[in-house]
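Undergrad: whatever this is, show me its structure:
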Amino acid sequence: MKRTTLSLIAVATALAAITGFAALTAPDGTVPVHPIAKLPVPVERSSLLCPAPSTSEVAETVYTSYTPTAKAGTRTEPGKAAPGKAELKPAQAAATPVDDKPKKAATAKAPATVAQPGKPVTAEANGGTAPALTGSATGALAPGWTVQQTTVVPAGGARGLLGVSCTAPDTDFWFPAASTAKDRQDYVHLTNPDDTAAVADIELYGPEGALPSQLTEGIPVPAHSSVPVLLSTLTGEAAKADVTVHVTTRSGRVGAVIRSADDKLGSDWLPASADPGARAVLPGIPKDATSVRLVAYAPGQDDADLKIQLVGQSGTIVPASAQSLHVKSGMTAAVDLPDLTRGEAGSLLLTPTDPKKATPVVAALRVVRGKGDDQEVAFIPATSAITSRATVADNRPAGSTLSLTAPGETAEVRVTASAGSEGGTSVSKTFTVKGGTTTAVTPPVPDGLKGSYALTVERLSGGPVHAARTLALPEDGIPMFTVQTLSDDRGTVEVPTAKQNLSVLDD
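TA: Below you'll find the model as predicted:
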């Protein structure tokens, strides 16, 4: 073979490595390009942030940390990935510009380090001084790593069951369904996982538009620290029952979630809505919901007209109580949906009333169970579809309900119950979710379960699937509950593989 031919081979190999495909110029001037196969490769690092769970001295918090087993078909098969580790560490409590009092130090125990995929580990923290947590997972423990923080506050103004799936750091968050009303205490918790300080901006939007802010320089969030900010202190405007909160960062990144406490309805966490979109799915409305309130916001330049539909177990219907919602640009709109479920679990679907005018919105639901003094509240944000796999931890032998919604085509999903935190054997079950319906089921329970367990939902075929888990833990006649929506865990990334074709070099 000629030396020039060898040089061409070397150049071709380099091009293949850089661009993901092999292409050489043949003598006739053509460039043969070969199709590229993309294989899913597990991510090598994941980060999660958990807010400080409560300020109540009677709070009881359970952390559950879990990584699902590797998916078949990934380039790194089970047992071949680097062992890695998954651990959480306490964050420092920092003062805010509107509350510069020094914070009390806490030494709560963080969840134990996950030793292997497929088995959850738990830890407890009691009282009101448990700190926020920052954590990371590497190697085989990174893909799909999730942490659930579940807190029971049996009495007091913040009583309730508060559940949240710890969030990944980001630079942009939307929170419809917040409030600055006098009977609400809504705190946005900002947690910085990095070695450098972050600066965050918090904007509030009410029914008439943006609320004037008392802070113009941003909120500093020191490295490895957490800052809770009471929303009502951010503006001098009169109290608003329905507010949309927009959190962005000028520098750095944070985890953000809102803890909401209502004097009459209890408390829970309000996670961020899915990114603005023309369609929104809000999954997991319990069948016995006594009150459902929809809050939406249009961040763009155009108004949004939304068709409201309930995706139930028998099909999709337009509720008689509210068939549509007009959302003005830059303003928060809300509507009550009384008698929405009528004893049938479901999910809410929002679509443009005019398909030709698709205006992006963000949305969330405030859901109430119970009546009179025995009421409890939870929040359901708009949630993206599970394209591959999603996991929620801290499921109990009784009290867990899994909602699966297929707003379009029929879909098939596999639900896997992990081994228990203290013992038990993993089991799986396949469900077919008919298009335009919601399937609410008692999830499978591991054989010989001891402790709590995780649920992993995998979409096997068909159309998009949205999911949520309801955890109900009644206490003293109060139907305490919390709802966690499931988002795709993004445990893998697609990496192109190059295939060389040197036949064009033949003399």
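Undergrad: all contacts plus neighbour counts: C-alpha atoms, from now on.
TA: Fine.
Undergrad: for residue 15, what is the enclosing helix or strand?
TA: If you go by DSSP states H and E, residue 15 is part of helix 3-19.
Undergrad: residues of that helix that come out buried?
TA: Neighbour counts using 16 or more other C-alpha atoms under 10 Å place 9, 12-13, 15-16 of helix 3-19 among the buried residues.
Undergrad: who touches residue 148 in this structure?
TA: By C-alpha atoms under 8 Å, 6 or more residues apart in numbering, the residues touching residue 148 are 63-65, 163-166, 392-394.
Undergrad: now it: closest residue in space that isn't a chain neighbour?
TA: Once flanking residues are discounted, residue 148 sits nearest to residue 165: 4.6 Å by C-alpha to C-alpha, 6 or more residues apart in numbering.
Undergrad: now residue 209
TA: The nearest residue in space to residue 209 (C-alpha to C-alpha, 6+ apart) is residue 331, at 4.4 Å.
Undergrad: show me what contacts that neighbour?
TA: Applying C-alpha under 8 Å, 6+ apart, the residues contacting residue 331 are 205-210, 297-298.
Undergrad: please give the structure of this sequence too, so both can be compared:
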Amino acid sequence: MNRSTLSLIGVTAALAAVTGAAALTGAGTPEAATAATAARLPVQRSALICPAPSNSDFATTTYTAFTPKGDTTAKNGSAQLLPAGGKSTKAVAPLSEPGKPVTASTNRTDAPALIGTASGGLAPGWSVQQTTVIDTGPGRAVLGAACTAPDSEFWFPGVSTSATRTDYVHLTNPDDTAAVVDLQLYGPNGALKTASSDGITVPPKSTVAVLLSTLSTDRVGDLALHVTARTGRVGAAVLASDAKAGGDWLAPSADAANSVVLPGIPADATSVRLVAYATGSNDADLKVQLATASGDITPAGHETMHVKSGMTTAVDLGALTQGEAGSLLLTPTDAQGAAPVVAALEITRGKGASQETAFIPATAAVGSRATVADNRSKASTLSLVAPTRTATVKITSSAGTGGGSPVTKTVTVKAGTTMAVQPSAPTSGKGAFAVTVERVSGGPVYASRELALPLNGVPMFTIQSLPDDRGTVEVPQSEQDLGMLN
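TA: Now for the predicted structure:
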């Protein structure tokens, strides 16, 4: 017999087996047929990338890793970070069990990017926070980054090529084959003419850092950066530094949407700058609102914002919060003419020589659960905003790195308001602790965490948003269908 005959016999036998099984089970009959539904199950594997920290001689970087306790039958597993480049196989902040954060620190000027994987019972909701403190010199700042999953596309509104800023985009390839990445900058007049921004090769298991001001001769203060991987995937983050106003990591904006939420503007912000880019073929006309503790307000003189298609628009909102923490809401002025945008806020605290900067990108909703791994007693502030409907939220502070018992409290966030909450440290515990936010009921909730570490009169701080931790995945149910035999 030739292969075709053997294949035909194999297919016939397989179909006969399926038909027999269907007949025995009754599958495919009206009585047995049910609508296929999807179940949410814990993920079995997670991947995270932490960018290479500062190369300053005065920098100390702390990594905090954490997996929340959850309803999972997978008891075993691993969760660890390994240096990119393959020069070392020593794991950083490996976890041995969920519910207890682990920390590691370094002051190396050549500290590499980290590539991490988690499996089994340590994979669902695995989170890593990278916090760098530069305590002196022109680069003094707190640089915070939530290590993120690799992807093929990122938007970074709020980058700059101005003379006062030094912005690097860090591209890390977690895979065994090379990735090829394109970079494009967009300003108030559209795409900037760039050089050497297409076809950047990121070798396997390695990092490439690109100074944005080398991509164009134009010096523009407010830009949007589009990162696309034409082959492979990368982790991407932008390290933005200002000679006078400190700096921070700028995380990518959430996927472009008609309405966006930017949660957690500190109460004492001295300057708030909004940068938005319209990704679609239509202009975006947006209503600008600030959700405060008492409700929505419209900033005087900035009631609306017009963003042209393919262009970046920036608005200086000044000391927007006026002593009350809030979140910025951007919604279409006309639902019929809505257009997708990406956006970010540049936040400044302090004045003169004592300024410090952080960023708040548009973020996705908390979803079922979100986690921020590195929190310090009396230094962390959660901001929770419910843009459309009142929501009930459970906040859990885990056992700290020095032990202690978890602390949980439930709060209600009224529709159209922002609630600022200082999470309680675990009882009888010391050291960094993780905070998990879970939406119990009601409308969608958006969240961020401010970590304030003042030093020598400078209000140094960093802000990280809390999107869903991807601890579960939707798995569709399947059933036999005799229609395939036809």
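Undergrad: before we move on, back to that, including distance to residue 254 of the first structure, could the buried residues of helix 3-19 of the first structure go into TSV?
TA: Listed next are the buried residues of helix 3-19 of the first structure as TSV, based on distance: C-alpha to C-alpha, whole Å:
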residue	distance to residue 254 of the first structure
9	47
12	43
13	41
15	38
16	37
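Undergrad: from those residues, pick the one nearest residue 150 of the first structure.
TA: Nearest to residue 150 of the first structure among these, counting by C-alpha to C-alpha, is residue 16 at 48.5 Å.
Undergrad: on that earlier part again, go ahead and confirm the residue nearest to residue 148 of the first structure touches residue 151.
TA: No. Look at residue 165 of the first structure against residue 151 with C-alpha atoms under 8 Å: they stay out of range, at 11.8 Å.
Undergrad: element containing residue 15 of the second structure?
TA: Assigned by DSSP H and E, residue 15 of the second structure belongs to helix 3-25.
Undergrad: continuing past that helix, what's the next helix or strand?
TA: Next in sequence after helix 3-25 of the second structure, counting helices and strands by DSSP H and E, comes strand 38-42.
Undergrad: matching residues in the second structure for stretch 358-376 of the first structure?
TA: Mapped onto the second structure using TM-score structural alignment, stretch 358-376 of the first structure spans residues 338-356.
Undergrad: now the matching stretch, how far from the centre of its chain.
TA: Mean C-alpha position of stretch 338-356 of the second structure versus that of the full chain (C-alpha atoms, centre = their mean, to the nearest Å) differs by 17 Å.
Undergrad: likewise stretch 454-469 of the first structure?
TA: 14 Å.
Undergrad: mind listing what the equivalent of residue 183 of the first structure over in the second structure touches?
TA: Taking TM-score structural alignment, residue 183 of the first structure has residue 164 as its aligned residue in the second structure. Taking C-alpha under 8 Å, 6+ apart as the criterion, residue 164 of the second structure is in contact with 242-243.
Undergrad: kindly report the same for residue 173 of the second structure.
TA: Contacts of residue 173 of the second structure by C-alpha under 8 Å, 6+ apart are 150, 179, 202-207, 233-235.
Undergrad: those: which two are farthest apart?
TA: Top of the distance list for those (C-alpha to C-alpha): 150 and 203, 14.6 Å.
Undergrad: looking at the two, which one has more neighbours?
TA: When neighbours are counted by other C-alpha atoms under 10 Å, residue 150 comes out ahead of the other of residue 150 of the second structure and residue 203, with 21 against 18.
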